[in-house]
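Asks: here is my input, please return the structure:
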Amino acid sequence: MPKHIRPRRSMLYVPGDKPRALEKARTLPCDAILLDLEDAVAPEAKETARRTIAEAVRAGGYGSRELILRVNGVASDWAEADLKLASELPVDGVLIPKVEDEGAVRHVEALVPDTALWCMIETPRGVLCAPEIGGASERLTGFVAGTNDLTKELRARHVPDRAPLLTSLSLILLAARAHGLAAIDGVHLGLDDPDGFEAACRQGVELGFDGKTVVHPSTIEAANRIFGPSPEAVAKAREIVAAWAAARAEGKGVARIGGAMVEQLHVDEAQRLIDLAHQIAGHDAKGHERSH
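Replies: Predicted structure coming up:
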C-alpha cells in the first residue's frame, strides 16, 4: 500500500531564480511545487536561486501545496550548498535528480534530516536500478520520471504515443509500487499542444501514475482533471464499498454489482479512490490560503 494518500495530480516546476514565478505559484491550483535549483537555473544563477527560494518559502503563503526542493545532483559543485539549504528550510521534500544507485539517496538522507525524499529516474541505469533505489530509505516517498533526459539517453525519438519510453515508464512504476511509493509521470514538451498533453495524461493514468510534472500553469487544470477521480468513479467506488459491506454482513466472501464480481482487491482500490477524493477536496478548499 502507498505510504501516503495525498493528491499529486500536478507538480509544477518553478525556476528558483524567478521571484515573480514563485509569487504566482501561490495562486495556482497545482498540488505540488517543485522549487527548482537544477535544470531551470543557469550555473551563474545558482546562488541567487537559493536566496530567492529561501525568501519565498520563509514568507509562506503556499497553502496546502506540497513544497519540494529539486537540488542539483549529489556529485555536482552545487550539491553541498543545495543540501545545506534543504536542511534549513521548512519544505515538504527534497527531489534528487539523476539517481542511479542507493548511495545518492543515503547521502542526501544523512545531510537532510526529517524530510521526505524523492528520486528522479531519468537514465537507463537509474531505470534498471530502480528496485534497489526504492528500498534505500524509509523516508523515500516517490519517483519522478525524467522523460526528457531518458529519451536523450536512450537515443530515442519524441513521438506522440511515447512508445520508446513505455518499457522504462513501466519499470519505474513497478519499482515504485513494489516499495509503496508515489509515481509521477514526466513533463510534456509541447506547450502549444493541449490535445497532446491531455493524451499523455490519459496514458499516464492508464499506466498507473499518480500525477504529472508540468512546466506551465496553463496545463495544471488538465492534469488535475485527468489524474483526479471523476465524480462518477467516486460514486462507483462508494457503491462497491457498500455492496461489499452488505455481502460481508451476510457472511459472503464476494459481492455482485451489475453482474460483476467484487472481491477484497476491488474494495481496497475503491476505498483508496474515495480517500484520495476526500484529500483532493480538502486540498482544493485550502489551496488559496495564504499560509503554508
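
Asks: from here on, just use CA atoms for contacts and neighbour counts.
Replies: OK.

Asks: measure the residue lying farthest from the centre of the chain to residue 243 for me?
Replies: Residue farthest from the centre of the chain, counting by C-alpha atoms, centre = their mean, is residue 250 at 40.6 Å. Distance of residue 250 to residue 243, given as C-alpha to C-alpha, to the nearest Å: 11 Å.

Asks: repeat for residue 204
Replies: Distance from residue 204 to residue 243, by C-alpha to C-alpha: 30 Å.

Asks: which one's more surrounded, these two?
Replies: Shown here are residue 204 and residue 243; by other C-alpha atoms under 10 Å, residue 204 has more neighbours (21 against 18).

Asks: check contacts around the most centrally placed residue in the chain.
Replies: Most central in the chain under C-alpha atoms, centre = their mean is residue 184, positioned 3.9 Å from the mean C-alpha point. Shown in contact with residue 184 (C-alpha atoms under 8 Å, 6 or more residues apart in numbering): 8, 142, 143, 144, 145, 209, 210, 211, 212, 213.

Asks: where along this structure do the helices fall?
Replies: Residue ranges of the helices in the chain, as given by DSSP state H, are 19-24, 46-59, 79-88, 102-111, 124-128, 130-134, 147-154, 166-178, 194-207, 220-227, 231-249, 264-286.

Asks: so which of those helices comes closest to residue 69?
Replies: helix 79-88 (7.0 Å; C-alpha to C-alpha).

Asks: now the second one, please; I'll put the structures next to each other:
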Amino acid sequence: MPQDAHPFRSVLYMPGSRPRALEKARTLAADALILDLEDAVAPAEKPNARELVAEAVEAGGYGKRKLLVRVNGFDTEWGEADIARASAAQPDAILLPKVESAADIARAALLMADAGAGEHVRIWAMMETPRGALNALAIAESHPRLEGFVLGTNDLVKDLGAAHTPDRLPLVTSLGLCLLGARAAGLVCVDGVYNAFQDAEGLRAACVQGRDMGFDGKTLIHPDQIAIANEVFAPSTDAVALARRQVEAFEQATARGEGVAVVDGRIVENLHVVTAKRLIERAETIAALESAA
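Replies: Alright, predicted model coming up:
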C-alpha cells in the first residue's frame, strides 16, 4: 500500500437493501464500507436496493470512510444497471464480484465511463475463484482505475472443495497469489471475512495472520468486529517507537559515513529504514483519520 494512502484496516459489508443499516454506517469506526448489492440482497429487492445505495452515496455524511459499492456480476440481469447507477452516484469505488480476467475490469471501466463516473471512482476486484487467483497479476496490472483486491474466501473455499480451518492452510496458495499480484502492481489487498462474528479471539487470530501475511486489512460482517481489526492492522505504539529509533540510528550512522546501524542488538540497513518510515507514516495517517472522525 502506498505510504500516504487511506488505511483499509476494517472494511465492513453493509446490506444495501436496509435503510437503517446504511444510516448506521455513517457512525461506525470502519475505515471503509462495502454497500452491498450482491450477496446481502434478495433477488426481488435488488432494484430497490440499487436506488437506496445510490441515494445514500449521493446524500453523503460518511465522513472520511471510503465507500465501495459491490455490484452484481455480469452474468446476472442486474450487473450492468448496478454499475451504471452506482457510477453516477460517484462513490469511491465499484467493487466487482468474481473477477477472473483483465477483460472483466476493462468491461466495467467502459461502463463506468459511459455512466459519467469521475476519475476518482476506482475499481476494486473480488478475488474469489480459482481462475481469478491464477490470473491475479494480469488482473492487477490491467487498468489504471483498479485500486484494490478484496479476497472472497468463502467462495474460494467452496470452489476449491476445501475446508475452513483455523490456520487457513487450504487457502494459503490462493491468498499468496492474490497478494503477490496486488503488491507487484501497487494495489491495496484486503483479507476475507471471519464468519464467527461473536468469536473475538478467533477474529483476532485471523487478523494477526492476515496482517503478518501482508494484507492491508480485513473485510468484516458485523460492526462488533471493527475494533479488533482496527487495532491489529494499526502499528502498535512499541512498533512505532522502534521504527523511530531505527530511523534515527541509521541517520546518525550515515552522518558518520557508515552504511549500517545497530538497534537493540540487530543490524539496521537501508531496507529496514524504508520499512520503518512506511510504518511511521501509516501510523500518522491512521491518527489523522481517527482525529478527524
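
Asks: ok, residue 64 of structure 1 touching residue 287?
Replies: Yes - between residue 64 of structure 1 and residue 287 there is a contact at 5.3 Å, judged by C-alpha atoms under 8 Å.

Asks: mind telling me what the residue nearest to the centre of structure 1 corresponds to in structure 2?
Replies: Aligned counterpart of residue 184 of structure 1 in structure 2: residue 190 (TM-score structural alignment).

Asks: distance check, its match against residue 32 of structure 2.
Replies: Using C-alpha to C-alpha, residue 190 of structure 2 is found at 11 Å from residue 32 of structure 2.

Asks: mind checking how far residue 154 of structure 1 is from residue 211 of structure 1?
Replies: If you go by C-alpha to C-alpha, the gap between residue 154 of structure 1 and residue 211 of structure 1 works out to 23 Å.

Asks: these two: which is more packed in?
Replies: Neighbour count, other C-alpha under 10 Å: between residue 154 of structure 1 and residue 211, residue 211 has more, with 26 against 13.

Asks: what residue in structure 2 is paired with the more buried one?
Replies: Mapped onto structure 2 by TM-score structural alignment, residue 211 of structure 1 lines up with residue 217.

Asks: ok, back up a step: could you dump the helices of structure 1 to TSV with distance to residue 3 of structure 1?
Replies: Output for these, formatted as TSV (distance: least, C-alpha to C-alpha, whole Å):
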stretch	distance to residue 3 of structure 1
helix 19-24	29
helix 46-59	25
helix 79-88	22
helix 102-111	18
helix 124-128	21
helix 130-134	12
helix 147-154	24
helix 166-178	10
helix 194-207	19
helix 220-227	19
helix 231-249	21
helix 264-286	12
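
Asks: so of those, which one's packed in deepest?
Replies: Burial of the helices of structure 1 is given as mean neighbour count (mean count of other C-alpha atoms under 10 Å); helix 130-134 ranks first at a mean of 23.

Asks: what's the average distance for it when superposed on structure 2?
Replies: With mean C-alpha distance after the TM-score superposition for structure 1, helix 130-134 of structure 1 departs from structure 2 by a mean of 0.6 Å once superposed.

Asks: what's that helix aligned against in structure 2?
Replies: Helix 130-134 of structure 1 covers residues 136-140 of structure 2 once aligned (TM-score structural alignment).

Asks: need the contact partners of that stretch.
Replies: Residues contacting stretch 136-140 of structure 2 (C-alpha under 8 Å, 6+ apart): 100-102, 105, 127, 146, 177-178, 180-182, 184-185, 187.

Asks: just how off-centre is that stretch within its chain?
Replies: Centroid separation for stretch 136-140 of structure 2 versus its chain: 16 Å, with C-alpha atoms, centre = their mean, to the nearest Å.

Asks: what's the neighbour count on the aligned residue in structure 1 for residue 263 of structure 2?
Replies: The alignment partner of residue 263 of structure 2 in structure 1, by TM-score structural alignment, is residue 257. Neighbour count for residue 257 of structure 1, taken as other C-alpha under 10 Å: 12.

Asks: and residue 257 of structure 1, how far from residue 91 of structure 1?
Replies: 44 Å.

Asks: again, but for residue 229 of structure 1
Replies: Residue 229 of structure 1 is 27 Å from residue 91 of structure 1, where distance means C-alpha to C-alpha.

Asks: about what we covered before: residues contacting the match of residue 211 of structure 1?
Replies: Residue 217 of structure 2 makes contacts with 8, 9, 10, 11, 189, 190, 191, 207, 210, 211, 229, 233, as judged by C-alpha under 8 Å, 6+ apart.

Asks: neighbours of the closest residue to the fifth one other than its chain neighbours, just the number please.
Replies: Yep, that's residue 189 of structure 2 we're talking about. Computed as C-alpha to C-alpha, 6 or more residues apart in numbering, the closest residue to residue 189 of structure 2 that is not its neighbour in sequence is residue 149, at 4.8 Å. Residues near residue 149 of structure 2, counting by other C-alpha under 10 Å, number 27.
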